[in-house]
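**Student:** pasting the structure only:
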């Protein structure tokens, strides 16, 4: 049964695809974005075409004040959240450990780790049965990098996603008695803007040979898994890390 969903980083890539498919499944949606208001508003407008309510709310999910403002806006405009997709994230600039700066590590950890912690806390406060909530679902967008390590390029990013995997497992056990299921998807090489932003042109073409299926994935293929985890069709799935990676 669909409800009220927050998708962080919902203006593009996997986030935007999740907004679209969730709306098709009947979820009212809050599209969170950091900078691109036009894309976020377009994603919300596209969701409303499916007969659901949708809003766009700006906020930096690494900042507690912004996270709390986001959930307050959802309370006021849509109602208590029953679904959360922690999708907002960054790779940070590519590079080897020898050239890594503290600023890069701190910024990546802030959005990729602190953000999901804060968003999950605010969502759980509203969903938890002990707080008067009706339960809900949290899906974290992790990465296959957590298991592969991304040496020579994104060890900092891989480490942050390893933390997301651990967060998923821990919260799944802590929150299940509250009626909240927590799972994660672990995308592999997916054709989104994040690769261009990382500063490595042609990265997908270079790495696709290591994918058993022989191709990169599409954002919608990840979103299909996310929306399944949000749905009652996955009602006994809790604490799962679901690879969406073509076998990589």
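**Tutor:** That came in fine, so what should we check first? On a predicted model such as this, the values are computed, not experimentally measured, just so you know.

**Student:** can we go C-alpha only for contacts and neighbour counts from here?
**Tutor:** Will do.

**Student:** the strands in the protein, which residues?
**Tutor:** For the chain, the strands defined by DSSP state E cover 4-7, 28-33, 54-58, 83-86, 136-141, 180-187, 241-244.

**Student:** I'd say residue 82 and residue 139 touch.
**Tutor:** No: Residue 82 is beyond contact range of residue 139, at 11.5 Å (criterion: C-alpha atoms under 8 Å).

**Student:** in contact with the residue nearest the centre of the chain, which residues?
**Tutor:** Nearest to the mean C-alpha position of the chain, counting by C-alpha atoms, centre = their mean, stands residue 87 at 1.7 Å. For residue 87, the contact set (C-alpha atoms under 8 Å, 6 or more residues apart in numbering) comprises 7, 8, 9, 10, 14, 15, 140, 141.

**Student:** thought the first one was touching residue 84?
**Tutor:** Yes: Residue 7 sits in contact with residue 84 when judged by C-alpha under 8 Å, with a separation of 6.1 Å.

**Student:** return the distance of the helix ranked longest in the chain from the chain's centre.
**Tutor:** Longest helix of the chain, by residue count under DSSP state H: helix 155-175. Mean-position distance between helix 155-175 and its chain equals 12 Å (C-alpha atoms, centre = their mean, to the nearest Å).

**Student:** repeat for stretch 8-18
**Tutor:** A distance of 8 Å separates the centroid of the chain from that of stretch 8-18, by C-alpha atoms, centre = their mean.

**Student:** that stretch spans what distance, first to last residue?
**Tutor:** One end of stretch 8-18 to the other measures 10 Å (C-alpha to C-alpha, to the nearest Å).

**Student:** again, but for stretch 132-143
**Tutor:** Distance between the two ends of stretch 132-143: 33 Å, counting by C-alpha to C-alpha.

**Student:** any buried residues in it, and which?
**Tutor:** The neighbour-count check on stretch 132-143 (16 or more other C-alpha atoms under 10 Å) flags 133, 134, 135, 136, 137, 138, 139, 140, 141, 142, 143 as buried.

**Student:** then this one, side by side with the first:
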């Protein structure tokens, strides 16, 4: 990014990988939109830490599965900081471990509404605003997928795995679609990362237990994934487009 203070929107930035990415971008001098759905206090804390690190920050509440809320979120960020340079499509949910046969409709609908529709809506808005053929100046999108997209998560989260498979496919297609319009699109696929998402799935010990079985011998950290995201956003990755970058300790 060549602007003096580039602007990024990070969805789901109040915790975990999103929060770690916001802090790293703050350290690099970015202006960061800190999106959250419910936890305003955590989002405000993230924003404060971004500013302490040297960046600027704005908290923006929006459910990414709500089209009107997504559009308003982008509008608010651009009114405050100017044209957007980057999107980190990070917001996502998981639910309790169980085989598909035991999952109800409400769970499946919410999983795909947030993880797939939400990611598509945010990518669409970023494309509309950054594409050079629409008056934008280009930029970068990093989608946060998961190693589950290639592992399948049987008897645990096949719905989550499927939603992340859709993110991989979107990444590949958009990289070809938006590359000629000066937007690079890549994805990171985290493995067993020590974040709060495992607790929300009913297994707070999952990362530590299964992480010990990886070739790396441990779970990863949110900061390690954030480092990959920030690299993909940077000019150092200027010829990287359509990549699915595993950050999974060899799993």
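**Tutor:** Good, I have the coordinates. Note that the structure is a prediction, hence the values are computed from the model and not measured.

**Student:** re earlier: give me the helices and strands touching the longest helix of the first structure, please.
**Tutor:** Applying 3 or more C-alpha pairs under 8 Å, 6 or more residues apart in numbering; DSSP states H and E, we find helix 155-175 of the first structure packed against helix 102-109, helix 115-127, helix 145-148, strand 180-187.

**Student:** and that helix, which stretch of the second structure?
**Tutor:** Counting by TM-score structural alignment, helix 155-175 of the first structure falls onto residues 158-178 of the second structure.

**Student:** same thing with stretch 111-122 of the first structure?
**Tutor:** Using TM-score structural alignment, the residues of the second structure aligned to stretch 111-122 of the first structure are 114-125.

**Student:** close enough to count as contact, residue 156 of the first structure and residue 105?
**Tutor:** Yes: counting by C-alpha under 8 Å, residue 156 of the first structure does reach residue 105; the two are 6.0 Å apart.

**Student:** so if I had to pick from the two, which one is more boxed in?
**Tutor:** Neighbours were counted for residue 156 of the first structure and for residue 105 using other C-alpha atoms under 10 Å; residue 156 has more, 27 against 18.

**Student:** how close does that one sit to residue 150 of the first structure?
**Tutor:** 9 Å.

**Student:** next one: residue 192 of the first structure
**Tutor:** 18 Å.

**Student:** picking up where we left off before, next, the angle from the longest helix of the first structure to helix 102-109.
**Tutor:** With axes from the mean of the first three to the mean of the last three C-alpha atoms, to 10 degrees applied, the angle from helix 155-175 of the first structure to helix 102-109 works out at 30 degrees.

**Student:** tell me which residues of helix 155-175 of the first structure come out buried.
**Tutor:** In helix 155-175 of the first structure, counting by 16+ other C-alpha under 10 Å, buried: 155-165, 167-169, 171-172, 175.

**Student:** ditto for stretch 190-206 of the second structure
**Tutor:** For stretch 190-206 of the second structure, a neighbour-count test (16+ other C-alpha under 10 Å) marks 190, 191, 192, 193, 194, 195, 197, 198, 201, 206 as buried.

**Student:** and the last one, what's its match in the first structure?
**Tutor:** The one in question is residue 206 of the second structure. Aligned partner of residue 206 of the second structure by TM-score structural alignment: residue 203.

**Student:** ok, its match touching residue 197?
**Tutor:** No: contact criterion C-alpha under 8 Å: residue 203 of the first structure and residue 197 do not qualify, at 11.1 Å.

**Student:** I'd like the buried residues of stretch 132-143 of the first structure as a markdown table, with distance to residue 58 of the first structure appended.
**Tutor:** Converted to a markdown table, these look like this (distance: C-alpha to C-alpha, whole Å):
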| residue | distance to residue 58 of the first structure |
| --- | --- |
| 133 | 25 |
| 134 | 26 |
| 135 | 26 |
| 136 | 23 |
| 137 | 22 |
| 138 | 20 |
| 139 | 20 |
| 140 | 20 |
| 141 | 19 |
| 142 | 22 |
| 143 | 24 |
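
**Student:** and which of those residues is nearest residue 94 of the first structure?
**Tutor:** Using C-alpha to C-alpha, residue 143 is the member of those that sits closest to residue 94 of the first structure, with 15.8 Å.

**Student:** show me what that closest one aligns to in the second structure.
**Tutor:** In the second structure, residue 143 of the first structure lines up with residue 146, judged by TM-score structural alignment.

**Student:** what's the answer for residue 44 of the first structure, then?
**Tutor:** In the second structure, residue 44 of the first structure lands on residue 47 (TM-score structural alignment).
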